[in-house]
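# pasting the sequence and the predicted model now:
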Amino acid sequence: METTELTVVTGGERLDRYVSEHLPDLSRAAVQRLIENGNILVAGRVRKASYRVQAGETISVSIPPPESSIAQPETIPLDIIHEDENVIVVNKPAGMVVHPAAGHSGGTLVNAVLAHAPNLNVGGVERPGIVHRLDSETSGLIVVAKNDAALRDLQAQFKARRVHKTYLALVQGPIKPPRGKIDAPIGRDPKHRQRMAVVTHGTTRESVTIYRTIANLEGCTLIEAEPQTGRTHQIRVHLAFMGFPVVGDAVYGKRKNALGLTRHFLHAWKLALTLPDGRPADFTAPLPEDLRAVLEGLGFDYAAIGM
């Protein structure tokens, strides 16, 4: 059984939410199941999911091994933007984990795709068809390969950086400069191993993000961000490093400034690539209702950016 320990820095948040935010591979529902089964202890004691954690407390999370490494089909609604004989392009909702992991064997995008395409059997039994990932709280576009040839083709495009991804993010503060290139290597945070950070020593990887301001709004800035590399939490880490964390990001920013959101304001908005059959393709995922409501509350007309 894998055990991870977290030390609470800022208290006041529900136990289930705190753990799911700091262990991004676990959804909140998965954390609640672990709490019910006694796999999560606070200072050595079993607590309810609603318990408010206190600064300085140690949370021990014991994750049992998965019952099976083979993902099972589950009938879960999918918002399919495009589908052909080679790929499925899905608009993933916030809160959905991409693939099964320890402590979270169901309810994932993979489970849903297997039910939608029963003959899918590429890329391994744990992550069939998965070419890239989105964080659980991040909504938006993700492409899934339906056969081995398509998987190899898409993997080659991602490796050669021929896939162009554009995200919408709302960040705290008036971002300066209004447009720019963040070129800062990312690796594991040496103090908090469950997080990523901009680091200049040890094991790091080149990480580049280009951003542009769309609108300045009441203490926030709506931007579009284009990751040139594909590091874990890259956009969130880079923007926090600049001093402008994503609104609602409890890991790299402050949830108390979430403007009513229960997740971070990050949406995989556009995706441009060449389909395995050779056709160039551009896809767009509409902004979800929770993010639209935030922008409207700040006086911004989201239709102005073609949504």
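In hand now; what should we look at?

# please count neighbours and contacts with C-alpha atoms only from this point.
Fine.

# need the next SSE after the helix or strand hosting Val171, C-terminal direction.
Assessed by DSSP states H and E, Val171 sits inside strand 164-172. Going down the chain from strand 164-172, the next helix or strand is strand 179-183, by DSSP H and E.

# can you name the next helix or strand after that following strand?
Remark: after strand 179-183, the chain's next helix or strand is strand 186-188, criterion DSSP H and E.

# against that first model, consider the following:
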Amino acid sequence: MNNNVESIDLEEELYEHFKFEVPKGQAPLRIDKYLMSLIQNATRNKIQTAASEGNIFVNDAIVKSNYKVKAFDVVRVMLTHPPYENHIIPENIPLDIVYEDDTLLLINKQPGMVVHPGHGNYTGTLVHALAYHFDNLPMNSSERPGLVHRIDKDTSGLLVIAKTDAAMSHLAKQFEAKSSEREYVALVWGNVVADEGTIEGNVARHVKDRMQMAVFADPEIGKPAVTHYKVLERFGYVTLISCQLETGRTHQIRVHLKHIGHTLFNDERYGGHLILKGTTFTKYKQFIDNCFKILPRQALHAKTLGFVHPTTGEMMRFDTELPQDFQDCIEKWRGYSKTNLTEEGE
């Protein structure tokens, strides 16, 4: 047997904290380096300690820290205590409830709120708030109460929450069948030339930066993703667009827009916090810095959500206003584009 791999009885009292499938195309890489790039706030020392204690598995076998991962390996980090995310202590966090009945509720999530607990975010999430305000919410397939879908921490906007098992099943099937309606508003770098268009491309974890997603041409890598977009307003160096999701992959809008050269404004994870379009004038740099201060997050808002009500069969559509930080940033760009672009030669 490979001396970097050791068989194990998986009936021990161990709990899965992380699970990753190594994507096609991954070059051989030490597992400690691989997990460092994948797990937020993990250090190499912590990962090596976990390996020495027999807590890292590849394809259901314990591995040492010098094991080299390869494509399609299933990597799991198993510990002797349950993940903290399974210990949901209700927290009295205010919720902006747009609509509620006996079956479901619509929440307008504020930017900065994490939807569910995970590594580094064990308190203060939407799930903790839901646990405080509602009893006996149904569990989804990931054992998270009420959640039918999710949006990123710094994305604002609408989420539907199921209050019964029947509603959870009915709504989840709509999202899976792509019959729900989801419209986002985004501010992106660059002038989007076409008035409207469709972006298609499989989405999977980035091979080098595991905190990012990426678009792959190989149909065997990742999951299919389709985003339709339409230009709402142009400001020269940035464009305000509407995005309709046909699928709902992790970071789909963020990675699809970067793929076509229009990274979300102030999206730090994908490089949108840098000046990607514009001039070298000091005045312009100061203007961008001010915009980043006004909107200290990616410029993305889940504006509209539509679905068939699980009980009544009625088609329901909900719409929200852009948050104030987003509106203020747009107004600054609107003013800048009117007064500055002509003299800059645009």
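Yes, it's here. Remember, it's a predicted structure, so these values are computed and weren't measured experimentally.

# ok, back up a step: buried residues, the strand holding Val171 of the first structure. List them.
Neighbour-count burial for strand 164-172 of the first structure flags 165-172 (criterion: 16 or more other C-alpha atoms under 10 Å).

# which part of the second structure lines up with it?
Mapped onto the second structure with TM-score structural alignment as the criterion, strand 164-172 of the first structure occupies residues 181-189.

# show me what the top helix by length along the second structure is packed up against.
Looking only at the second structure and at elements set by DSSP state H, the helix with the highest residue count is helix 324-339. Using 3 or more C-alpha pairs under 8 Å, 6 or more residues apart in numbering; DSSP states H and E, the elements in contact with helix 324-339 of the second structure are helix 282-294.

# ok, average deviation of the helix or strand following the helix it packs on from the first structure?
Downstream of helix 282-294 of the second structure, the first helix or strand assigned by DSSP H and E is strand 300-308. In this overlay with the first structure, the average offset of strand 300-308 of the second structure from its partner residues is 0.4 Å by mean C-alpha distance after the TM-score superposition for the first structure.

# where in the first structure does strand 300-308 of the second structure fall?
Strand 300-308 of the second structure covers residues 266-274 of the first structure once aligned (TM-score structural alignment).

# buried residues of the matching stretch, list them for me.
Taking 16+ other C-alpha under 10 Å as the neighbour-count basis, stretch 266-274 of the first structure is seen to contain the buried residues 266-271, 273.

# what's it in contact with?
Surrounding stretch 266-274 of the first structure, the residues in contact under the criterion C-alpha atoms under 8 Å, 6 or more residues apart in numbering are 137-141, 157, 162-170, 246, 280-287.

# quick one: the helices in the first structure?
Under the criterion DSSP H, the first structure carries helices at the ranges 15-22, 28-36, 109-116, 148-159, 234-242, 289-297.

# save those as a markdown table, and put in mean neighbour count too.
Listed next are the helices of the first structure as a markdown table, based on neighbours: other C-alpha atoms under 10 Å:
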| stretch | mean neighbour count |
| --- | --- |
| helix 15-22 | 22 |
| helix 28-36 | 20 |
| helix 109-116 | 22 |
| helix 148-159 | 17 |
| helix 234-242 | 21 |
| helix 289-297 | 15 |
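
# how near is the spatially most central residue of the first structure to Arg33 of the first structure?
When the first structure is reduced to its mean C-alpha position, the nearest residue by C-alpha atoms, centre = their mean turns out to be Asp135, at 1.4 Å. When distance is defined by C-alpha to C-alpha, to the nearest Å, Asp135 of the first structure is 20 Å away from Arg33 of the first structure.

# Asn119 of the first structure too?
Using C-alpha to C-alpha, Asn119 of the first structure is found at 30 Å from Arg33 of the first structure.

# before we move on, what about Ser69 of the first structure?
Ser69 of the first structure sits 19 Å away from Arg33 of the first structure when distances are taken as C-alpha to C-alpha.
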